[in-house]
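Visitor: Here you go, sequence then predicted model.
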Amino acid sequence: MDEETRFKVYKDWAERFDCDISSMAIPNVIVREHSKSLKGYNGIYCFFNGTTSIISSPTKYTSYIKRAISGRYPMETFDSNFLVKSIDIGKYKVIGPAFQGYIDMASFLEASSLEVVELVTSNQLSLLNDLRKSCSETEWEHSSIEINRQPILARISDERIVAAGSWRVEESGFLSVGILSHPDYRGEGHAKAVVSALTRKGLEDGFTMHYQTLISNSSSVAIAKSLGYEELACTLAIRILE
């Protein structure tokens, strides 16, 4: 990945937290009140790039977190148990850690040429309902697929869609790739072929591509890394339920 792309990625994260990009290049723990981009989120959102930890929280919790992080290394503070104890909450939901991968044309490693098609006809799109029924609603939401929004790329086998994906445009202008694969066809390279095709399409149009998935989803992380996506950060969200 070239330095210009890396700078663009970290500049985007710095703007999300309303902090200086230079502070993200040194060992540091930064605690911020939620910026405009996180306003209204009732929870704590954390970022870690291997060097710097950034913790964004509602105003009422920042003083508690600042006291808790005193003398701690950045990696120590990127921990849901540590953060929950620092603010003493009862009900919460942890989402993450999540892999935040990015790629540009210089680092793209295209997958082998399994045929991938763009879904454009009503008959093709109707097949998506069967794929959707085979997966959970959460998996469908994470796929970034919206029936009326192009592109939707897919692998078709045995007269059914075995993997499909799309992207959403982020505020940064990056394209965030989503993928959904049929449970009966996983591990056969279909999802990787679709992600590869989406990545190439976006890169050829001049975009930086983004891939987000839970670290615990090792197969999804493996797809991203095999195509050349570089892990530039991990994130962690703690949604407060009380």
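Guide: Good, I have the coordinates.
Visitor: alpha carbons only for contacts and neighbour counts from here, please
Guide: Will do.
Visitor: What are the boundaries of the strands in this protein?
Guide: Remark: strands of the chain, listed N- to C-terminal, are 28-33, 43-48, 52-57, 92-103, 117-118, 153-157, 160-169, 175-181, 209-214, 230-240; assignment by DSSP state E.
Visitor: Would you convert those strands into JSON lines that also reports distance to residue 133 and mean neighbour count?
Guide: Formatted as JSON lines, the entries for the strands of the chain read as follows, by distance: least, Cα to Cα, whole Å; neighbours: other Cα atoms under 10 Å:
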{"stretch": "strand 28-33", "distance to residue 133": "40", "mean neighbour count": "20"}
{"stretch": "strand 43-48", "distance to residue 133": "31", "mean neighbour count": "22"}
{"stretch": "strand 52-57", "distance to residue 133": "36", "mean neighbour count": "25"}
{"stretch": "strand 92-103", "distance to residue 133": "24", "mean neighbour count": "20"}
{"stretch": "strand 117-118", "distance to residue 133": "20", "mean neighbour count": "17"}
{"stretch": "strand 153-157", "distance to residue 133": "16", "mean neighbour count": "21"}
{"stretch": "strand 160-169", "distance to residue 133": "12", "mean neighbour count": "23"}
{"stretch": "strand 175-181", "distance to residue 133": "11", "mean neighbour count": "25"}
{"stretch": "strand 209-214", "distance to residue 133": "21", "mean neighbour count": "22"}
{"stretch": "strand 230-240", "distance to residue 133": "28", "mean neighbour count": "19"}
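Visitor: The structure to be compared is supplied as follows:
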Amino acid sequence: MHSDARRTARRHWAEILDCRPESIFGSTTTVAEWTRNGVEILCWEGGAVVGAPPALFEALRENVDRIPFDIGREGAQTLVEPVAAVDDVLGPQFVGYCDETAFDPVDREVQQIEPRRLDWLRDACPDGEWERSGLSVDADVPTFAVLRVDRPIAAVQYGVVDGVAKLAVASHPAHRGEGHAKATVSAATAHALDRGYLVEYRTVERWTGSVALAEGLGFERVARSLLVELK
């Protein structure tokens, strides 16, 4: 990934975690104060940033030392439990980025459609899966789909924050493993790169097929993230 792309990713995460950009992808572990009700852990080889709500900031700053890159759910819970009651740990997530130097697109027919046409795909997704995907039938954002009989069987949207195009992906349960999700991600990535954006792909690491999809298109694993939800 080009150095300019890495700087864009650094600024983006600095805004999310309310810390100095120099803290992101550095060689130390930093605890930053943020306003959300949870503890966000972003880690990479050699360093990490922990976003902590104000009530926990001082306690975590005094107790957090080096966070290993392979920290998992249990490790994140162990980190936070001495200072707060933990409800759940989400992740770890693959955090990958793609710029024009790494992109390896696939050639398959994908159409840009109106978001409202995704209602059929939404209704076909299992309970909770649509919400986790991040897709919306009401969003005014670029939307791409593979269509079959004029119905979307895989779709991607992206919104832009701090120059980063953040992808949201879903596919029909009956049509998974056929390459449609990869095709729509490829189309959305190409569209975003053409407009000068860095493209972000985040997915739960245990969904190995989703991680392989991203890496097959040229997304570089830059970091991993976990969110510790508090009671």
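Guide: Cool, got the structure. Since we're looking at a predicted model, the values are computed, not measured.
Visitor: ok, back up a step: can you say which of the strands of structure 1 is nearest to residue 138 of structure 1?
Guide: Closest to residue 138 of structure 1 of the strands of structure 1 is strand 175-181 (Cα to Cα; 10.4 Å).
Visitor: Residue 45 of structure 2: what's its closest spatial neighbour, skipping adjacent residues?
Guide: Among residues not flanking residue 45 of structure 2 along the chain, residue 69 sits closest, at 5.6 Å (Cα to Cα, 6 or more residues apart in numbering).
Visitor: So that neighbour versus residue 75 of structure 2, what's the distance?
Guide: If you measure residue 69 of structure 2 against residue 75 of structure 2 using Cα to Cα, to the nearest Å, the figure is 11 Å.
Visitor: Just want to know which of the two has more residues nearby.
Guide: Neighbours per residue, other Cα atoms under 10 Å: of residue 69 of structure 2 and residue 75, the larger number sits with residue 69, 16 against 13.
Visitor: I'd assumed residue 46 was in contact with that one.
Guide: Yes - with contact taken as Cα atoms under 8 Å, residue 69 of structure 2 and residue 46 are classed as touching, separated by 7.3 Å.
Visitor: Grab the nearest non-local neighbour of the residue nearest the centre of structure 2.
Guide: Centroid-nearest residue in structure 2: residue 202, 2.5 Å away (criterion: Cα atoms, centre = their mean). The spatial neighbour of residue 202 of structure 2 that comes closest, neighbours along the chain excluded (Cα to Cα, 6+ apart), is residue 95 at 4.8 Å.
Visitor: Report the buried residues of stretch 125-134 of structure 1.
Guide: The neighbour-count criterion (16 or more other Cα atoms under 10 Å) identifies 125, 127-128, 131-132 as the buried residues of stretch 125-134 of structure 1.
Visitor: between those residues, which is closest to residue 24 of structure 1?
Guide: Lowest distance from residue 24 of structure 1 to those (Cα to Cα) belongs to residue 132, with 39.7 Å.
Visitor: Just tell me what that closest one corresponds to in structure 2.
Guide: The criterion is TM-score structural alignment: under it, residue 132 of structure 1 has residue 122 as its aligned partner in structure 2.
Visitor: just residue 47 of structure 1 next, same as before
Guide: Under the alignment (TM-score structural alignment), residue 47 of structure 1 maps onto residue 42.
Visitor: same check, this time on residue 94 of structure 1
Guide: Residue 94 of structure 1 maps onto residue 89 in structure 2, with residues paired by TM-score structural alignment.
Visitor: contacting residues for that match?
Guide: Under the criterion of Cα atoms under 8 Å, 6 or more residues apart in numbering, the contact list for residue 89 of structure 2 reads 73, 76-77, 226-229.
Visitor: 10 Å instead, please
Guide: Contact criterion Cα atoms under 10 Å, 6 or more residues apart in numbering gives 38-40, 72-77, 226-230 as the residues in contact with residue 89 of structure 2.
Visitor: and the gap between the closest residue to residue 48 of structure 2 other than its chain neighbours and residue 76 of structure 2?
Guide: Among residues not flanking residue 48 of structure 2 along the chain, residue 29 sits closest, at 4.6 Å (Cα to Cα, 6+ apart). As defined by Cα to Cα, residue 29 of structure 2 lies at a distance of 14 Å from residue 76 of structure 2.
Visitor: Also residue 93 of structure 2?
Guide: Counting by Cα to Cα, the gap from residue 93 of structure 2 to residue 76 of structure 2 is 13 Å.
Visitor: joint contacts of those two?
Guide: Both residue 93 of structure 2 and residue 76 are contacted by 226-227, under the criterion Cα under 10 Å, 6+ apart.
Visitor: is it true that residue 139 of structure 1 touches residue 180?
Guide: Yes - taking Cα atoms under 10 Å as the definition, residue 139 of structure 1 is a contact partner of residue 180 at 6.7 Å.
Visitor: hey, what's in contact with both of these two?
Guide: Between them, residue 139 of structure 1 and residue 180 share the contacting residues residue 132, judged by Cα under 10 Å, 6+ apart.
Visitor: tell me the contacts of the alignment partner in structure 2 of residue 191 of structure 1?
Guide: Residue correspondence to structure 2 (TM-score structural alignment): residue 191 of structure 1 is matched to residue 181. By Cα under 10 Å, 6+ apart, the contact set of residue 181 of structure 2 is 145-146, 153-156, 169-172, 175, 187, 210, 213.
Visitor: As TSV, these with distance to residue 82 of structure 2 would be great.
Guide: Written out in TSV, the entries for the contacts of residue 181 of structure 2 read as follows (distance: Cα to Cα, whole Å):
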residue	distance to residue 82 of structure 2
145	46
146	48
153	46
154	43
155	42
156	40
169	36
170	37
171	40
172	42
175	45
187	45
210	34
213	38
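Visitor: What's the local residue count around residue 88 of structure 1?
Guide: Counted by other Cα under 10 Å, the residues lying close to residue 88 of structure 1 total 10.
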